[in-house]
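J.: The amino acid sequence is not available; the structure is as follows:
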């Protein structure tokens, strides 16, 4: 049986990269999916691709750091599909990169609002909906950056992604008795638009690949499969974790 048969899932940051791969995979595994991102056109293309493969999906464009959008995502999932079982809060940005003395406060705040505050807002509305279904899975996309590795110029990104792990742990403790599992997914370098922005020359790409024990970047579908594990009953005794899916970048020193 498909891993998410008859489940309802929200996937944010679904217009490209890991979010898009996860939405496609969740739909193939039987979930009815509400996909969200800022850009309407790629979302509609994704919905059409899911439908052409026999799945069910609807799209909602909006800024996940807007509380009204976070509320409406859950309301629409419940109205369209009858409830919520899985939430994969994957939307995020790299943000401006600079040494701390050179980083404008506005850039710091924008990164934390998009990566961390949006996760709080998502959980604020998703948790009651998950509880109403008797439990479910809430997943955040964090990063190995700020958890096992630090890079110069990435203080805002690292702080926002590290903060997601603390949020994960507290929510897992608060909501475990209601059958809700809360976990953070920590990808390594992944072949996404964000990843290619960081490694934007052949030399930079070779350097980033070499940081990983596997000597390559992940394909978005590989990370999506780990999200599927956390979304499904295969991880039914897993909560409060920071799951590294990083190709060994956290342990490689060669």
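T.: Thanks, I have the structure now. From a predicted model like this one, the values you see are computed outputs, not experimental measurements.
J.: from here on, contacts and neighbour counts on C-alpha atoms
T.: Fine.
J.: Straight-line length of stretch 193-212, end to end?
T.: This stretch, stretch 193-212, spans 19 Å end to end (C-alpha to C-alpha, to the nearest Å).
J.: Show me which positions of that stretch end up buried.
T.: Residues 194, 195, 199, 205, 208, 209, 210, 211, 212 are the ones in stretch 193-212 that count as buried (16 or more other C-alpha atoms under 10 Å).
J.: got the contact list for the fourth one?
T.: Residues in contact with residue 205, defined by C-alpha atoms under 8 Å, 6 or more residues apart in numbering, are 196, 199.
J.: Please compare the first structure with the one that follows:
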């Protein structure tokens, strides 16, 4: 997956090319990759597909709507891939990270006001580290996750459960 969001603003003003780019990078590229690797996994009788989505796919946004739409579609893609490839021993799942300390999200966690808001909404009073997402990916990609398919694991420190 590539972390990209070429448009920040309301859906009512999004240019077609910007919307297409968001969908191409965040959805179509996942499907293309799966279509390249799943047949080989099927030949081996097992495999695990892990798509990185976002909690933006679970919520609405006045300025990141296109991104959120694409991430919700990734969750649906994982469910459909799980159904399509499950009989061949292939599992498909999504991880929906919250705010994570990455270069992609630096504008959010590097801003003291935004960071304070994120910390306030987190029951754990923290933002994620890349290792937190890696842990979920390791679970899903290993035999420890052999009975998990077609679902989205939210890794957001509890930010989406509500509260303050």
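T.: Received, thanks. These figures come from a predicted structure and were not determined experimentally.
J.: Just the strands from the stretch 51-200 of structure 1, written as ranges.
T.: Assigned strands in the stretch 51-200 of structure 1, in chain order: 56-61, 86-89, 136-141, 180-187 (criterion: DSSP state E, counting those that start in this stretch).
J.: What lines up with residue 212 of structure 1 in structure 2?
T.: Alignment note (TM-score structural alignment): residue 212 of structure 1 maps to residue 122 of structure 2.
J.: And residue 241 of structure 1, by the same measure?
T.: By TM-score structural alignment, residue 241 of structure 1 lines up with residue 151.
J.: For the closest residue to that match other than its chain neighbours, the count of nearby residues, please.
T.: In this structure, residue 151 of structure 2 finds its nearest non-sequential neighbour in residue 93, 5.2 Å apart by C-alpha to C-alpha, 6 or more residues apart in numbering. Number of residues near residue 93 of structure 2 (other C-alpha atoms under 10 Å) recorded here: 28.
J.: The equivalent of residue 93 of structure 2 over in structure 1: what's it in contact with?
T.: By TM-score structural alignment, residue 93 of structure 2 lines up with residue 183 in structure 1. Residues counted as contacts of residue 183 of structure 1 (C-alpha under 8 Å, 6+ apart) are 137-140, 168-169, 172, 230, 238-243.
J.: and the strand or helix carrying residue 139 of structure 2 with strand 90-97, angle?
T.: Here residue 139 of structure 2 sits within helix 130-141, counting by DSSP states H and E. Angle, helix 130-141 of structure 2 to strand 90-97, by axes from the mean of the first three to the mean of the last three C-alpha atoms, to 10 degrees: 160 degrees.
J.: Against which helices or strands is helix 130-141 of structure 2 packed?
T.: strand 47-52, strand 90-97, strand 152-155 (3 or more C-alpha pairs under 8 Å, 6 or more residues apart in numbering; DSSP states H and E).
J.: hey, which of the ones you listed is tucked in deepest?
T.: Highest mean neighbour count among these (mean count of other C-alpha atoms under 10 Å): strand 90-97, with a mean of 26.
J.: Average separation of that one from the aligned part of structure 1, please.
T.: After superposition onto structure 1, strand 90-97 of structure 2 sits on average 0.5 Å from its aligned residues (mean C-alpha distance after the TM-score superposition for structure 1).
J.: and the counterpart of residue 7 of structure 2 in structure 1, how many neighbours does it have?
T.: Using TM-score structural alignment, the partner of residue 7 of structure 2 in structure 1 is residue 96. Under the neighbour criterion other C-alpha under 10 Å, residue 96 of structure 1 is assigned a count of 18.
J.: same deal with the one 3 residues further on?
T.: Applying other C-alpha under 10 Å, we find 13 other residues in the vicinity of residue 99 of structure 1.
J.: surely it meets residue 153?
T.: Yes. If you go by C-alpha atoms under 8 Å, residue 99 of structure 1 and residue 153 touch, sitting 4.7 Å apart.
J.: What separation do you get for residue 85 of structure 2 and residue 56 of structure 2?
T.: 26 Å.
J.: Which one's more surrounded, the two?
T.: The neighbour count for residue 85 of structure 2 versus residue 56, taken as other C-alpha under 10 Å, is higher for residue 56 (22 against 18).
J.: Which residue in structure 1 aligns with the more buried one?
T.: Using TM-score structural alignment, residue 56 of structure 2 lines up with residue 145 in structure 1.
J.: for structure 2, which helix is longest?
T.: Longest helix of structure 2, by residue count under DSSP state H: helix 65-85.
J.: That helix: average distance to aligned residues in structure 1?
T.: Helix 65-85 of structure 2 sits 0.6 Å off on average (mean C-alpha distance after the TM-score superposition for structure 1).
J.: what comes up buried for that helix?
T.: 65-79, 81-82, 85.
J.: Stretch 235-248 of structure 1 too?
T.: Buried residues in stretch 235-248 of structure 1 (16+ other C-alpha under 10 Å): 238, 239, 240, 241, 242, 243, 244, 245, 246, 247.
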